[in-house]
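Engineer: turn this into a model:
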Amino acid sequence: MAKITREEALHYHASGRPGKIEVIPTKPYSTQIDLSLAYTPGVAEPCLEIQKNPEDAYRYTAKCNLVAVISNGTAVLGLGDIGALAGKPVMEGKGLLFKVFADVDVFDIEVNEKDPEKFIQIVKAIAPTFGGINLEDIKAPECFEIEERLKKELDIPVFHDDQHGTAIISLAGLLNALEVTGKPIDKIRLVVNGAGAAAVSCTKLYIKLGVKKENVIMLDSKGVLRKDRTDLNQSKREFAQDVPFSTLAEAMKGADVFLGLSVGKVVTQDMIRSMAPNPIVFAMANPVPEISYEEATEARPDLIMATGRSDYPNQINNVLGFPFIFRGALDVKASAINDEMKIAAAYALASLAKEEVPASVLAAYQLNELKFGRDYIIPKPLDPRLIIRVAPAVAKAAMETGVARTAITDWEAYRQALKTRMEHLHNFSKQSPA
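Structural biologist: From the prediction side, this is the model:
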């Protein structure tokens, strides 16, 4: 992982025009006629059409390609509850990733409101502007209620990336790791260290794909979620088990899969040694994993390991998901991002990892070879094929499950349009001033 100094980070954000995103016109504006069409009097015509048929907002406005990245700053990366304004650089960064990976436009919206009900009402009030909403960095358990309510009460996709992005990407890696090791998904014993938003969402998605709930042991900072504990909230009680042990070391004995979404350096080599043959370890605490790659592989050479870091094999990175998931959802004007769309994205990612890796990707990572196996179970974020694999898979799932407002009929033409779109975007960015 590249070492970035405090001074470099601050200079990056402050140099030139402060921040990381801007608004650019998409229509001509150099003549009087252009301005009369863009604003008064010409702008009245699309307004009247939208008044008659609200769906025409997708035809006449940027709603069709606009996502809100909304946060109250209560759970910002590893920084915690730093407040809405202090979280703005993160939300702008998310907007940059949406744009450069999938040409999705973003308004970042920082809401100074911690009360879930008030936050929900604020988001509902501004929702008509957008084709989708990405909830970001909202602490658990409030994030569960906020997302669930907004999904029910709005007719556009609402997606809490901290939950579902991690779940989708890690599921893709898990499917491939199970294939490499020959472990059936319905037979594995899973230990989940962490009981926050991402851990709960990951576990629910894995169960939907075949993991047996009775084979899941989840832990929080106080130990195993046992049924005799009286301090568990509703989301934790769902995964409480009637077991005779309480510690991570005890839970790890004989486990097939470890999913870490907690804090660094809580897993020892002895714990790894106690796992089942061909163990799968996803140690995703950032920036320090639950156990280092070097320690884990030394303890168990037969292990498959993934982390959230770019300097180790098998990086579980949410940027593999959210830009392309929203791209597919927006392109069919979806009213939701449902489980079928999430699973379709995971399968598309898993499938891509089995294909030959282009030379351009190898060059980007200064590698001579990447081949499906223990050290390559998930695609690299800079793989240009991601958008033409994941977005169509998501769009197709939206159509098949009845949440798409429009249909794509020529999939090859759609994939080509995505390639052209990204080429145009990157050519434009090269011409733009620094």
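
Engineer: going forward, measure contacts between C-alpha atoms and count neighbours the same way
Structural biologist: Will do.

Engineer: stretch 178-195: how far from the chain's middle?
Structural biologist: Stretch 178-195 sits 21 Å away from the centroid of its parent chain (CA atoms, centre = their mean, to the nearest Å).

Engineer: ugh, wrong one, stretch 65-76
Structural biologist: The answer for stretch 65-76 is 13 Å, by CA atoms, centre = their mean.

Engineer: another for comparison:
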Amino acid sequence: MTDAKRQAALDYHALPTPGKLSVELTTPAQTQEDLSLAYSPGVAEPVREIAKDPETAYLYTGKGNLVAVISDGSAILGLGNLGPLASKPVMEGKSLLFKRFADINSVDIEVDAPSPEQFIQTVSNIANTFGGINLEDIKAPECFHIEEALIERCQVPVFHDDQHGTAIVTVAGMLNALEIQGKQIENARIVCLGAGAAATACCKLLLAAGARKEQITMLDSRGVIHSGRTDINAYKGEWARDTDMRTLDDAIDGADVFLGVSGPDLLSAEQLAKMAARPIVFACSNPNPEIAPELAHRTRDDLIMATGRSDYPNQVNNVLCFPFIFRGALDVRAVRINEAMKLAAIEAIRKIAHLPVPDSVRAGYGGIELSFGSEYILPKPTDPRLLPEVAAAVARAAVDSGAARLPYPEHYPLAAL
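Structural biologist: Below is the predicted model:
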């Protein structure tokens, strides 16, 4: 980042008021009567109602439209374990995106917990005051146990966006890329470079979308995860294959898909050249991908490529998912975000990319041509159809799969914000 950009980022967070969030009032607070209703003595009445029936908290408080964005700061973006307080700008930013894209109120919470169990206990103790919990920037493998435990303990949806938001958007884009390249997911040979939270969630959701486990080869920093290795944890062990392949060179030969969620410059031009005809490359490491797009396109003129960056086509961006999946979940009071809801979100996102792009979206990208094809496999984050389409698909899936406590909303589909 240039010095000018760095200063602009610091100024954005400091000026005109430090931070990116504030509290707004939703009821009048001007007169003595207003104040007596807002607090004592009037506030005692909803207190009594909630004590009699906890469900009335959705009627008398903001719980139903409130998500907690929670982190321990152990895996902040690509910066590493910098602690809870350093993660606060990221959590505030996540809350900003919830409000901007889905009109969901959000509170950022940074937990200083020396162990996963203490983190789990802290979050489970406060979870019921929120409509949902978004976990963020928690390192692997602890993040797997933390999310599993909180889903079990909490009565509101818990969603680790680094896992599932990434996976939903990745699979949506990959299904569209496979369609364009004339390939079927059940026959695709997939190489996943990376074995952390995002990689594991992506591969699980690829299986749910039709991929075959024997066609997926996962690698960590020590090479192929195979059945002969004794240095892997249980989460990696789920992906161990009986294979003679040991290196990326071995695995990439003839592969249809490369999924990179690891680090910069780890896929060489020579390795890319060994992939099958019409390859698909998702190089999602940020800020620098596993292979530079310029090098990739020079090496192969038949590929489709996606990255995590906004300055290249086909950005894999979680904001295409998490605001809208929570919107749908909150509006039917889902108790969890299950696989059916994730698959519904995938299908809604990928379908939007097939549709003509609104002029308002194109104008925000300099009026460039955007139409379904090799450089447009995912909708843009500003596409106004994401809110009504994804939220509706998720809400319907929640109802149909038994995860919802309310029926499909009568006011759906939503109008764009």
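
Engineer: TM-score of the superposition?
Structural biologist: Between these two chains, after superposing, the TM-score reads 0.98 (TM-score structural alignment, normalised by the length of structure 2); 417 aligned residues with a CA RMSD of 1.3 Å.

Engineer: show me the contacts for Lys342 of structure 2.
Structural biologist: 164, 168, 325, 394 (CA atoms under 8 Å, 6 or more residues apart in numbering).

Engineer: contact partners for the third one?
Structural biologist: Taking CA under 8 Å, 6+ apart as the definition of contact, the neighbours of Ile325 of structure 2 are 341-342, 345, 390-391, 394.

Engineer: where in structure 1 does the helix or strand encompassing it fall?
Structural biologist: Using DSSP states H and E, Ile325 of structure 2 falls within helix 322-331. Aligned by TM-score structural alignment, helix 322-331 of structure 2 falls on residues 322-331 of structure 1.

Engineer: what's the average distance of that stretch to structure 2?
Structural biologist: For stretch 322-331 of structure 1, the mean deviation from structure 2 after alignment is 0.6 Å (mean CA distance after the TM-score superposition for structure 1).

Engineer: quick check: which element contains Thr166 of structure 1?
Structural biologist: helix 161-181.

Engineer: post-alignment, whichever helix or strand comes after that helix versus structure 2, mean distance?
Structural biologist: With elements assigned by DSSP H and E, the helix or strand that comes after helix 161-181 of structure 1 is strand 190-193. Strand 190-193 of structure 1, aligned to structure 2 and superposed, deviates on average by 0.2 Å (mean CA distance after the TM-score superposition for structure 1).

Engineer: from the contacts of Lys342 of structure 2, pick the one nearest Lys183 of structure 2.
Structural biologist: Ile168 (19.5 Å; CA to CA).

Engineer: contacting residues around the closest one?
Structural biologist: Contacts of Ile168 of structure 2 (CA under 8 Å, 6+ apart): 202, 205, 321, 342-343, 345-346.

Engineer: out of those, which is most surrounded?
Structural biologist: Ala345 (31 neighbours; other CA atoms under 10 Å).

Engineer: look up the closest residue to that one, ignoring the ones flanking it.
Structural biologist: Residue nearest to Ala345 of structure 2 in three dimensions, not counting chain neighbours: Val390, with 5.4 Å by CA to CA, 6 or more residues apart in numbering.

Engineer: now for that neighbour: which residues touch it?
Structural biologist: 321, 324-325, 328, 344-345, 348-349.

Engineer: at 6 Å what do you get?
Structural biologist: By CA atoms under 6 Å, 6 or more residues apart in numbering, the contact set of Val390 of structure 2 is 324, 345, 348.

Engineer: likewise for Met275 of structure 1?
Structural biologist: 252-255.

Engineer: and for Ser429 of structure 1?
Structural biologist: By CA under 6 Å, 6+ apart, Ser429 of structure 1 has no neighbours at all.

Engineer: name the SS class of it, please.
Structural biologist: Ser429 of structure 1 falls in the helix class when you classify it by DSSP: H, G, I helix; E, B strand; the rest coil.

Engineer: that one pairs with which position in structure 2?
Structural biologist: So, by TM-score structural alignment, Ser429 of structure 1 is left unmatched.

Engineer: how close does Ser429 of structure 1 get to Ala363 of structure 1?
Structural biologist: Separation of Ser429 of structure 1 from Ala363 of structure 1 (CA to CA, to the nearest Å) stands at 21 Å.

Engineer: then Asn72 of structure 1?
Structural biologist: 39 Å.

Engineer: which one's more surrounded, the two?
Structural biologist: More crowded of Asn72 of structure 1 and Ala363, by other CA under 10 Å: Asn72, with 28 against 11.

Engineer: quick one on the thing from earlier: now the angle between helix 322-331 and the helix holding Thr166 of structure 1, please.
Structural biologist: For helix 161-181 of structure 1 against helix 322-331, the angle by axes from the mean of the first three to the mean of the last three CA atoms, to 10 degrees is 110 degrees.

Engineer: what about helix 161-181 of structure 1, how far off from structure 2?
Structural biologist: Averaged over the aligned pairs, helix 161-181 of structure 1 sits 0.6 Å from structure 2 after superposition, using mean CA distance after the TM-score superposition for structure 1.

Engineer: against structure 2, where does that helix fall?
Structural biologist: By TM-score structural alignment, helix 161-181 of structure 1 lines up with residues 161-181 in structure 2.

Engineer: buried sites along that stretch?
Structural biologist: 161-178, 181 (16 or more other CA atoms under 10 Å).

Engineer: for stretch 215-233 of structure 2, same thing?
Structural biologist: Those would be 215-220, 223-226, for stretch 215-233 of structure 2 by 16+ other CA under 10 Å.

Engineer: just the strands in the stretch 251-400 of structure 1 please.
Structural biologist: Under the criterion DSSP state E, counting those that start in this stretch, the stretch 251-400 of structure 1 contains strands at 257-260, 280-283, 304-307.

Engineer: I'd like the ones you listed as TSV, with mean neighbour count and distance to Ala198 of structure 1 appended.
Structural biologist: TSV is the format used below for the strands of the stretch 251-400 of structure 1 (neighbours: other CA atoms under 10 Å; distance: least, CA to CA, whole Å):
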stretch	mean neighbour count	distance to Ala198 of structure 1
strand 257-260	25	10
strand 280-283	27	13
strand 304-307	28	14
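
Engineer: out of those, which gets nearest to Ser36 of structure 1?
Structural biologist: Short answer: strand 304-307, nearest of the strands of the stretch 251-400 of structure 1 by CA to CA, at 53.6 Å.

Engineer: next, find the distance separating whatever residue is furthest in space from the centre of structure 1 from Thr61 of structure 1.
Structural biologist: Largest separation from the mean C-alpha position in structure 1: Gln32, at 43.6 Å (CA atoms, centre = their mean). Going from Gln32 of structure 1 to Thr61 of structure 1 by CA to CA gives 21 Å.

Engineer: so who does the residue nearest in space to the middle of structure 1 touch?
Structural biologist: Of all residues in structure 1, the one closest to the mean position by CA atoms, centre = their mean is Gly165, 2.4 Å from it. Gly165 of structure 1 is in contact with Asn318, counting by CA under 6 Å, 6+ apart.
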